[in-house]
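In: Give me coordinates for this.
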Amino acid sequence: MNGTRLLLPLLAAVLLTGAACAKADSGTPGDTGSTGSYAADAAVVQVSYVGGFVSPDMLVTRLPLISVYGDGRVVTEGPVIAIYPGPALPNVQVQQISVADVDKLVKLGVDAGVGASTDYGQPGVTDAPDTKFAVLTTSGLKTSQVYALGEANGSGLTDAQVQARAKLKAYLAQLTDLPKTLGQDAVSASKPYEAKGLAAVSRTWNADSSGVGQQPEIAWPGPALPGEPVRTGFELGCVTVTGDQLTATLDAAKKANTATPWTSGGKRWSVTFRPLLPDEASCADLKD
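Out: Have a look, this model is predicted:
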């Protein structure tokens, strides 16, 4: 009897301990982030296109669809005027959300399956890009990369693969409509993003054959072109423009278009501009 009395408290303690452990392990506490746990310039949530049938210049300079940073900045590419040749500089915009809402977006990403060992299948579509999701959690960076996410209609996919893709599509829709996802008052008005650096990706300039006529050349005010090679197999160079040269280059680029020949070192160059994002410092960050 005394032995039974001694065992009951011990059994209760074991059960309580087991329940506590089960509660601690039931969710994903290490994956939801915590308010104030991120560096201001850390890319906490990011969605990008990878690969696809696009020009080498675009493969190198393509901006992420959305980048959410630790301090609540949300960087996206805004609309571009429908003219040809188009403006030389991309229309990069920034909005602001709260750090608490950054955590909400992390949690939504984890719930959608980012970072999970999921088979998304390989649909019968050619030349489409992969859509890469990256979410920075307190247990590390989680990523998922899905081929032809926006184009596949289920052909060649299992029901499980279609459902898994649908979760990521829904998450992307949430990220691209933050006022709906977080609340109208939770997202600031959009304004131009002011980059602290600019990657200038160049290749030898060729006369335009589309009938738009000769473009006036502009003297290149930045570091000498073409710079360091970028991406193996591409005849592209890249220079990082900062400081006073950044100001001069941005001023010149505002007067240029995508077909403008830039002169540097006695040669003409075509230049594609890529503003560096808060978590990027140089051309080397575009080589991944």
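In: From here on, just use CA atoms for contacts and neighbour counts.
Out: Fine.
In: now the strands: where do they sit in this structure?
Out: Along the chain, the segments classed as strands by DSSP state E run 43-50, 66-69, 73-77, 92-96, 130-137, 140-147, 191-192, 198-204, 218-219, 228-229, 237-241, 262-264, 267-275.
In: Alongside the first, I'd like the structure of this one:
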Amino acid sequence: MTRLRGGLIAVACSLILLSAGCAQGKAADDAGDGGPSLLADAVALRVSYTGGFVGADALVSRLPMLTIYGDGRVITEGPQIAIYPGPALPNIQVQRISTVDVETLINRALAAGVGTTLDYGQPPIADAPSTRFTVHTSAGVKTAEANALGEATTGAGLTEAQVAARKKLQDLLAALTDLPKTLGADKVSKSDPYQPVTLAVITREWVADNGVPGEQKPIAWPGAALPGESMGLNLGCVTATGKELGRALDAAKGANTVTPWTSGGKSWTLTFRPLLPDETGCADLRRTS
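Out: All right, here's what the predicted structure looks like:
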């Protein structure tokens, strides 16, 4: 009986030690990441334009300036060739940083005032877009938004406190748009073309533009019937994925921004908007426009 009790005590002690070891391991994991636990395709930090004087199709299809995801992907719109009409497809680039640096940038954004009640004022500049910062934290989504952030730092219409608050966001924006300088060149991967899983296409009826140089040859749209679901503002939207995505991208490579596309006996102007990892369809573009 004494031997049995001793064995039970030994097993119990082993279980206690094993449990303590597991708890210690989880605590170590938690200590290694003080930020929110984000899925790979979840937005950690995003900078985007809102409003401003732009056309309806440009407003709906506008890409965020920068999006950083939970797994460290950084997606931006790269430089575009300066010709008119320009290429039909946007130049979207993806880089990678570590999840530790994702947390560093989240904390930097919070320190710059994102999620606070700072007053950024309203500079006397007409039709300028606002710059919105969105950060996902363990306490929820934090935002900050300032109008004409890139155009007004001092001057009429702003108090000293507002100028100071805007300067914090301007410095944050500069840091986020130059990650090799902010984090170190060895902490940021080279840029690669972004490969979308789904392509959204904003549609409107084509109208001839006499100011466009050269002949614009029509291209038959290889995807779903146009104009697709209504987006308001006389716009439609369709999506392409799988084999249809490949056909659409191949066709778009030979097109420009004013190419007439044919579908259902009509001609259409198409604006191509690759969906980002956190987006699934046209409804996402409607919410962000």
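In: ok, back up a step: take the strands of the first structure and write them to a markdown table, including distance to Lys107 of the first structure.
Out: As requested, these are exported to a markdown table (distance: least, C-alpha to C-alpha, whole Å):
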| stretch | distance to Lys107 of the first structure |
| --- | --- |
| strand 43-50 | 10 |
| strand 66-69 | 13 |
| strand 73-77 | 17 |
| strand 92-96 | 18 |
| strand 130-137 | 9 |
| strand 140-147 | 12 |
| strand 191-192 | 27 |
| strand 198-204 | 32 |
| strand 218-219 | 48 |
| strand 228-229 | 39 |
| strand 237-241 | 35 |
| strand 262-264 | 46 |
| strand 267-275 | 29 |
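In: Which residue comes closest to Lys142 of the first structure once chain neighbours are left out?
Out: In this structure, Lys142 of the first structure finds its nearest non-sequential neighbour in Gly115, 4.4 Å apart by C-alpha to C-alpha, 6 or more residues apart in numbering.
In: what sits against the one you found?
Out: For Gly115 of the first structure, the contact set (C-alpha atoms under 8 Å, 6 or more residues apart in numbering) comprises Ala134, Val135, Lys142, Thr143, Ser144.
In: For the fourth one, give its distance to Val47 of the first structure.
Out: By that I understand Thr143 of the first structure. Separation of Thr143 of the first structure from Val47 of the first structure (C-alpha to C-alpha, to the nearest Å): 10 Å.
In: Could you tell me which residues make contact with the spatially most central residue of the first structure?
Out: In the first structure, the residue lying closest to the centroid (C-alpha atoms, centre = their mean) is Pro64, at 3.3 Å. Shown in contact with Pro64 of the first structure (C-alpha under 8 Å, 6+ apart): Gln46, Val47, Ser48, Tyr49, Thr76.
In: now, among the residues you listed, which is nearest to Thr158 of the first structure?
Out: The closest of those to Thr158 of the first structure turns out to be Tyr49 (C-alpha to C-alpha; 23.4 Å).
In: Can you give me the separation between Met129 of the first structure and Leu10 of the first structure?
Out: Quick fix: residue 129 of the first structure reads Pro, not Met. Taken as C-alpha to C-alpha, the span from Pro129 of the first structure to Leu10 of the first structure is 59 Å.
In: So for these two, which residue has more residues nearby?
Out: Counting neighbours by other C-alpha atoms under 10 Å for Pro129 of the first structure and for Leu10 shows that Pro129 has the greater number, 21 against 12.
In: so that one touches Phe53, yeah?
Out: Yes - assessed by C-alpha atoms under 8 Å, Pro129 of the first structure is found in contact with Phe53 at 7.3 Å.
In: what about the helices in the second structure?
Out: 2-31, 56-61, 99-111, 160-176, 179-183, 242-252, 282-288 (DSSP state H).
In: Please list all residues in contact with Ile219 of the second structure.
Out: Taking C-alpha under 8 Å, 6+ apart, we find Ile219 of the second structure in contact with Ala251, Ala255, Thr259, Pro260, Trp261, Thr262.
In: hmm, I was thinking of Leu277 of the first structure
Out: So, once contact is read as C-alpha under 8 Å, 6+ apart, Leu277 of the first structure ends up touching Ala195.
In: which residue lines up with it in the second structure?
Out: Applying TM-score structural alignment, one finds that Leu277 of the first structure aligns to Leu276 in the second structure.
In: before we move on, what about Leu6 of the first structure?
Out: Match for Leu6 of the first structure (TM-score structural alignment): no aligned residue.
In: I'd like the distance between Leu6 of the first structure and Ala12 of the first structure.
Out: Leu6 of the first structure is 11 Å from Ala12 of the first structure, where distance means C-alpha to C-alpha.
In: same deal with Leu175 of the first structure?
Out: Using C-alpha to C-alpha, one obtains 46 Å as the distance from Leu175 of the first structure to Ala12 of the first structure.
In: between the two, who's got more neighbours?
Out: Neighbours per residue, other C-alpha under 10 Å: of Leu175 of the first structure and Ala12, the larger number sits with Leu175, 24 against 11.
In: separation between that one and Ala160 of the first structure?
Out: Distance, Leu175 of the first structure to Ala160 of the first structure, by C-alpha to C-alpha: 23 Å.
In: Same question for Gly243 of the first structure.
Out: For Gly243 of the first structure, the distance to Ala160 of the first structure - C-alpha to C-alpha - is 51 Å.
In: same deal with Pro9 of the first structure?
Out: Using C-alpha to C-alpha, Pro9 of the first structure is found at 47 Å from Ala160 of the first structure.
In: Ala170 of the first structure too?
Out: Going from Ala170 of the first structure to Ala160 of the first structure by C-alpha to C-alpha gives 15 Å.
In: can you check Thr137 of the first structure too?
Out: Computed as C-alpha to C-alpha, the Thr137 of the first structure to Ala160 of the first structure distance reads 26 Å.
In: Show me the contact partners of stretch 120-130 of the second structure.
Out: Outside stretch 120-130 of the second structure, the residues that reach it (C-alpha under 8 Å, 6+ apart) are 49-53, 145-149, 152, 156-159, 162-163, 165-166.
In: Sounds good, over and out.
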